[in-house]
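S.K.: structure here, sequence nowhere to be found:
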């Protein structure tokens, strides 16, 4: 079994795996259209996290695929089903490794459809940035989620520019600088 990380699963891998591969899936775009009331926000003040939105077949979302040992599959699925309980569901997709000598293969992703109760939907990036800067949940500040994801994308696929993510990160850091006068921790 393989699992695709395109959000917090890129930097917060809290399950056992035996191999990871950088690559992409097609036909989706990564967007901060999902509310987080259990990790990066609260029910009263939800944060924003990513989900995948279906779009043009040739679009790509880069991330990391994790191969789960046969003996760990049940435990990892139970763990991820609980971790991703805020509106996410499992789906099978085809993963395309960035390394060209590995053929595409089927894997599992967690995505939140637009009919789940935590779906926030599209909004102006300034509005999303304001929400991110002002949201904190049990897993920490929503700012950390945005900045960690941007940092991981620059690290694992430095040649790929995720405009939605990097523009949001810039807006979040700009708001943080206005509020605190400093954002050196990010």
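M.R.: Cool, got the structure. Quick caveat: nothing in here was measured; it's all calculated off a predicted structure.
S.K.: alpha carbons only for contacts and neighbour counts from here, please
M.R.: Noted.
S.K.: and the gap between residue 178 and residue 133?
M.R.: 11 Å (C-alpha to C-alpha, to the nearest Å).
S.K.: I misspoke; the intended subject was residue 119.
M.R.: When distances are taken as C-alpha to C-alpha, residue 119 and residue 133 turn out to be 19 Å apart.
S.K.: check contacts around residue 93.
M.R.: When contacts are counted by C-alpha atoms under 8 Å, 6 or more residues apart in numbering, residue 93 is found next to 25, 106, 107, 108, 109.
S.K.: rerun at 6 Å
M.R.: With contact taken as C-alpha atoms under 6 Å, 6 or more residues apart in numbering, residue 93 is in contact with 106, 107.
S.K.: secondary structure class of it, three-state.
M.R.: The three-state label for residue 93, taken from DSSP: H, G, I helix; E, B strand; the rest coil, comes out as strand.
S.K.: another one to put next to it:
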């Protein structure tokens, strides 16, 4: 793996405290990169309320994490479990122009795309904290219109659990549908922004999957492409 790392700008680091203060939103609103629309507080609240209309108040809520939520949930959760969802797969399918990329050095970001299956982590949020925790999560995952909230069914052991997750907006201009594995691997290897590199993000994904004992064929194929490119100096 690459050792080309640098110290992230603390304004872009994802912590509960910074999410509560809206630090990342403020930084992006002050200087939005070309091609990125940052939602207003009113828009965030509206989309959150629309999503919660499909959740029974007074009940715990599960969130399915497949990317950075696996190693940095920044959530106050009551329990976790490994789970699988059908009909969606983990994919580096969003061109990244903020945080771990810029318009000049774009990276690639994970989302759930249609088809296949995905193993990840379920976080159970206590009923009394659902609204407050999702409000923080919205500031992280819904700050632009590249993701869409989706209710899915996750299998954990013998249980089928209704959960909330975030899937790619295929109509978005930064959607990488149709990109070859080589082009995505290049974005991961070269993407760099104020939060760090896309390579850091990819490495953290690989390490989290290993830690939870999960296998992802798509990530393994990308890993091979990245290693080949590093060996050949492409």
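M.R.: Sure, I can see it. These numbers come from a predicted model, not from an experiment.
S.K.: ok, the alignment partner in the second structure of residue 20 of the first structure - how many residues close by?
M.R.: The equivalent of residue 20 of the first structure in the second structure is residue 80 (alignment by TM-score structural alignment). Residue crowding around residue 80 of the second structure was assessed by other C-alpha atoms under 10 Å; the count is 14.
S.K.: contacting residues for the residue nearest to residue 80 of the second structure when sequence neighbours are not counted?
M.R.: With C-alpha to C-alpha, 6 or more residues apart in numbering as the criterion, residue 80 of the second structure has its nearest non-adjacent residue at 4.7 Å, and that residue is residue 123. The contact partners of residue 123 of the second structure, by C-alpha under 6 Å, 6+ apart, come to 62, 63, 79, 80.
S.K.: please redo it, this time with the cut-off set to 8 Å
M.R.: With contact set as C-alpha under 8 Å, 6+ apart, residue 123 of the second structure has these partners: 62, 63, 64, 65, 77, 78, 79, 80, 81.
S.K.: just the buried ones from those residues?
M.R.: Of all those considered here, the ones buried according to neighbour count by 16 or more other C-alpha atoms under 10 Å are 62, 63, 64, 65, 77.
S.K.: and the closest residue to the last one other than its chain neighbours, how far from residue 164 of the second structure?
M.R.: Nearest in space to residue 77 of the second structure, with sequence neighbours left out and distances taken as C-alpha to C-alpha, 6+ apart, is residue 125 at 4.7 Å. Residue 125 of the second structure is 11 Å from residue 164 of the second structure, where distance means C-alpha to C-alpha.
S.K.: shared neighbours, these two?
M.R.: For the pair residue 125 of the second structure and residue 164, residues contacting each of them under the criterion C-alpha under 8 Å, 6+ apart are 61, 62, 63.
S.K.: which residues touch the most centrally placed residue in the second structure?
M.R.: If you average the C-alpha coordinates of the second structure and look for the closest C-alpha using C-alpha atoms, centre = their mean, you land on residue 67, 4.9 Å from that point. Each residue near residue 67 of the second structure by C-alpha under 8 Å, 6+ apart is listed here: 110, 111, 205.
S.K.: swap in 7 Å and give it another go.
M.R.: Taking C-alpha atoms under 7 Å, 6 or more residues apart in numbering, we find residue 67 of the second structure in contact with 110, 205.
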